[in-house]
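Undergrad: Coordinates only, no sequence provided:
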């Protein structure tokens, strides 16, 4: 599997609640325009958690693709939709802070008592 990970920060004028509401009810729905997405998860960082201060992020976004071909097709479609995604992202994210990664999602190391997230 191929997975994209994005660390995103909310716009400073949005509360954590406003950020999460907009992300879930508007921006996240845009993924329906992208083909071959196997899984799409948004993980919200607890504002009172240990990861605070300068450089802190508000959410981690993960998108899985089953194959390189699926990933390539999705990226080609995202290029076509670049203006739509960028315009909407500006409504919710501090886009200058976004960090993106592409990773290969290999088998997890067996950990007794652990379950898949």
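TA: Received, thanks. Quantities reported herein were computed from a predicted structural model and do not represent experimental measurements.
Undergrad: From now on I want contacts and neighbour counts done on CA atoms only, so please keep to that.
TA: Fine.
Undergrad: Report the secondary structure state of the most centrally placed residue in the chain.
TA: The centroid of the chain falls nearest to residue 61 when counting by C-alpha atoms, centre = their mean (2.0 Å). Of the three states, residue 61 takes strand under DSSP: H, G, I helix; E, B strand; the rest coil.
Undergrad: mind listing what it touches?
TA: 4, 5, 6, 7, 8, 40, 41, 42, 43 (C-alpha atoms under 8 Å, 6 or more residues apart in numbering).
Undergrad: try 7 Å this time
TA: Residue 61 is in contact with 5, 6, 7, 41, 42, 43, counting by C-alpha atoms under 7 Å, 6 or more residues apart in numbering.
Undergrad: this is the other structure I want to compare:
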């Protein structure tokens, strides 16, 4: 298994609450409706809490601001993901997925990368 991690910042013109509401109640169902096309094995949204502890941790370590949320998407393998991305179905879905993401994500301040989990 591999996992795609997306660390997300919301668009500047929406609140964190609006970002999380859209992500959970609109984008999430849209994503899951199309999960088979992407060969997604599992999809998890982690919504950042509005907590003073986040600011305390950031300041105590001189860290950058927190993300508004993190998406985790599991795939069977990197090769399986590549095959899915090269499919005709994904060619049709890709622009729709990005269009939907543009409703709430600031892509210029967000990032995405593949990882392999190592448990201890």
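TA: All right, it came through fine. None of these values were measured; they are calculated from a predicted model.
Undergrad: I'd like to check which residues are in contact with the counterpart of residue 104 of the second structure in the first structure.
TA: Matched to the first structure by TM-score structural alignment, residue 104 of the second structure sits across from residue 92. The contact partners of residue 92 of the first structure, taken as C-alpha under 7 Å, 6+ apart, are 10, 11, 19, 22, 23.
Undergrad: check which helix or strand covers the nearest residue to residue 38 of the second structure once chain neighbours are set aside.
TA: In this structure, residue 38 of the second structure finds its nearest non-sequential neighbour in residue 84, 5.5 Å apart by C-alpha to C-alpha, 6 or more residues apart in numbering. Per DSSP states H and E, residue 84 of the second structure falls inside helix 78-85.
Undergrad: who's in contact with that helix?
TA: Outside helix 78-85 of the second structure, the residues touching it (C-alpha under 7 Å, 6+ apart) are 2, 37, 38, 39, 75, 90.
Undergrad: And the fourth one, how far from residue 99 of the second structure?
TA: Counting by C-alpha to C-alpha, to the nearest Å, the gap from residue 39 of the second structure to residue 99 of the second structure is 20 Å.
Undergrad: Compare these two (neighbour count), which wins?
TA: residue 39 (19 against 11; other C-alpha atoms under 10 Å).
Undergrad: In the first structure, what residue corresponds to the residue nearest to residue 38 of the second structure?
TA: Aligned by TM-score structural alignment, residue 84 of the second structure pairs with residue 74 of the first structure.
Undergrad: hmm, back to that, from the contacts of helix 78-85 of the second structure, which single one is nearest residue 111 of the second structure?
TA: For those, the closest approach to residue 111 of the second structure (C-alpha to C-alpha) belongs to residue 2, at 16.8 Å.
Undergrad: which residues does that closest one contact?
TA: Here residue 2 of the second structure is in contact with 74, 75, 76, 77, 78, 114, 115, 116 (C-alpha under 7 Å, 6+ apart).
Undergrad: All the helices of the first structure, residue numbers only.
TA: 16-25, 68-80, 82-89 (DSSP state H).
Undergrad: To residue 109 of the first structure, which of the ones you listed lies closest?
TA: Nearest of the helices of the first structure (C-alpha to C-alpha): helix 68-80, 23.0 Å.
Undergrad: ok, how many other residues are close to residue 59 of the first structure?
TA: 19.
Undergrad: Identify the residue nearest whatever residue of the second structure lines up with it in space, chain neighbours excluded?
TA: When the second structure is aligned by TM-score structural alignment, residue 59 of the first structure is paired with residue 69. Among residues not flanking residue 69 of the second structure along the chain, residue 47 sits closest, at 4.6 Å (C-alpha to C-alpha, 6+ apart).
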